[in-house]
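Novice: how would this look folded up:
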Amino acid sequence: MARGFLGRCPHCGEGRIFGRYLKVRPECAHCGLQMHHHRADDLPPYVVIFVVAHIVGYLILELEMGYDVPLWFQLTFWPLATLGMALALLQPVKGAVVGLQYALGMHGFATLPSAGSEGPEESRFGPADERDPDARAGLRRA
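Specialist: Predicted structure coming up:
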């Protein structure tokens, strides 16, 4: 999630997630991780609204209770501060959501890019021998 919050590939940490402000790249240019299947949907804006509204609401309340601030200042500063905070947090939060989906193996992130350019992708949950208890015990099904 931290790599995604910083706008980096959740797999390698080198490539960038975003091609534009909120457009996720189809794949990582560095490691080849397929990211086109992510489903961030409405969670990033919801989290940003939740966080920004609590911060701005608290600051407005504190300012109103403690100081006599002119109305013209309130009507110009708080909308600009809210918009600035929301725009600053939206991309990092979306990157963190993509990182969370990667960490949990959701929406096609269950496979990792292969080491070479050829060959099948490996499962992020380990080779088949480690996942199958019969294979670990040396019992092969015929």
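Novice: Every contact and neighbour count from this point should use C-alpha atoms.
Specialist: Fine.
Novice: Would you tell me what the next helix or strand after the longest helix belonging to the chain is?
Specialist: Criterion DSSP state H: the longest helix present in the chain is helix 71-104. As assigned by DSSP states H and E, the chain's next helix or strand after helix 71-104 is strand 111-112.
Novice: Surely residue 122 and residue 111 touch.
Specialist: Yes. Residue 122 is within contact range of residue 111, at 5.8 Å (criterion: C-alpha atoms under 8 Å).
Novice: Could you measure from residue 48 over to residue 97?
Specialist: According to C-alpha to C-alpha, to the nearest Å, residue 48 and residue 97 sit 12 Å apart.
Novice: Next: residue 84.
Specialist: Counting by C-alpha to C-alpha, the separation of residue 84 from residue 97 is 21 Å.
Novice: what's around residue 29, how many residues?
Specialist: 14 (other C-alpha atoms under 10 Å).
Novice: Under a three-state scheme, what state does it occupy?
Specialist: At residue 29 the chain is in coil, as set by DSSP: H, G, I helix; E, B strand; the rest coil.
Novice: could you measure the closest residue to it other than its chain neighbours against residue 8, distance?
Specialist: Of all residues not flanking residue 29 in the chain, residue 15 sits nearest, at 5.8 Å (C-alpha to C-alpha, 6 or more residues apart in numbering). To residue 8, residue 15 is 6 Å away according to C-alpha to C-alpha.
Novice: how about this one, so we can line them up?
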Amino acid sequence: MTYYQEQSPVSTGLKGRCPRCGEGHLFDGFLSVKPKCSACGLDFAFADSGDGPAVFVILLAGFLICGAALVVEVKYTPPFWVHALIFGPMVLIVCLGLLRPMKGLMIALQYRNNAREGRLDSRDA
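Specialist: Model prediction:
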């Protein structure tokens, strides 16, 4: 049996690495998770981040971009097309730039905390 040094879920998740060994890649493409780690063989079947990463990215990007848009509006009062020209691409860049690292972080935290799908207790009452 091989023992692996415990990896930081933050560093492995944000880099898109295997949460167990920190060597293999977690993703196969932009957001699709590989079936298993190429380095240690960890089965990634447990990895189900759901909508969590998207929710956190939306909240963070909304806070940053709406705040920036409000500052620009109050300080410079530009026409609407300037807002669209500046903040339209910024929304795409921030959201797509944060989505993969957040999904990796959620999967790494799921592995670290041994989080599984909820099950009902089948014991007799």
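Novice: hang on, isn't the residue nearest to residue 29 of structure 1 packed against residue 4?
Specialist: No. Between residue 15 of structure 1 and residue 4 no contact is recorded; they are 10.5 Å apart, counting by C-alpha under 8 Å.
Novice: show me the residues around the residue nearest the centre of structure 2 that make contact.
Specialist: Among the residues of structure 2, the one closest to the centroid is residue 102, at 1.5 Å (C-alpha atoms, centre = their mean). Residue 102 of structure 2 makes contact with 13, 14, 53, 56, 57, according to C-alpha atoms under 8 Å, 6 or more residues apart in numbering.
Novice: What is the aligned counterpart of it in structure 1?
Specialist: Following TM-score structural alignment, the counterpart assigned to residue 102 of structure 2 within structure 1 is residue 93.
Novice: Could you do residue 45 of structure 2 as well?
Specialist: Matched by TM-score structural alignment, residue 45 of structure 2 corresponds to residue 36 in structure 1.
Novice: tell me how far the ends of stretch 9-28 of structure 2 are from each other?
Specialist: 19 Å.
Novice: what's that stretch in contact with?
Specialist: Residues outside stretch 9-28 of structure 2 that contact it (C-alpha under 8 Å, 6+ apart) are 4-8, 33-34, 36-40, 42, 100-109, 111-112.
Novice: Can you give me the buried ones in it?
Specialist: Within stretch 9-28 of structure 2, the residues scored as buried using 16 or more other C-alpha atoms under 10 Å are 9-22, 24-27.
Novice: still on that earlier bit, would you check how far apart the match of residue 102 of structure 2 and residue 4 of structure 1 are?
Specialist: Counting by C-alpha to C-alpha, the gap from residue 93 of structure 1 to residue 4 of structure 1 is 8 Å.
Novice: and if you look at residue 19 of structure 1?
Specialist: Here the criterion is C-alpha to C-alpha. By it, residue 19 of structure 1 lies 13 Å from residue 4 of structure 1.
Novice: now, among the contacts of residue 102 of structure 2, which is nearest to residue 71 of structure 2?
Specialist: Taking C-alpha to C-alpha as the measure, residue 71 of structure 2 sits nearest to residue 57 out of these, at 20.8 Å.
Novice: which bit of structure 1 covers stretch 59-75 of structure 2?
Specialist: Aligning stretch 59-75 of structure 2 against structure 1 (TM-score structural alignment) gives residues 50-66.
Novice: For the matching stretch, what is the distance to the chain centroid?
Specialist: Mean-position distance between stretch 50-66 of structure 1 and its chain equals 26 Å (C-alpha atoms, centre = their mean, to the nearest Å).
Novice: after superposition, how close is that stretch to structure 2?
Specialist: Here the mean offset of stretch 50-66 of structure 1 against structure 2 after fitting is 0.6 Å, by mean C-alpha distance after the TM-score superposition for structure 1.
Novice: Tell me the buried residues in that stretch?
Specialist: Using 16+ other C-alpha under 10 Å as the test for burial, stretch 50-66 of structure 1 gives 52, 56.
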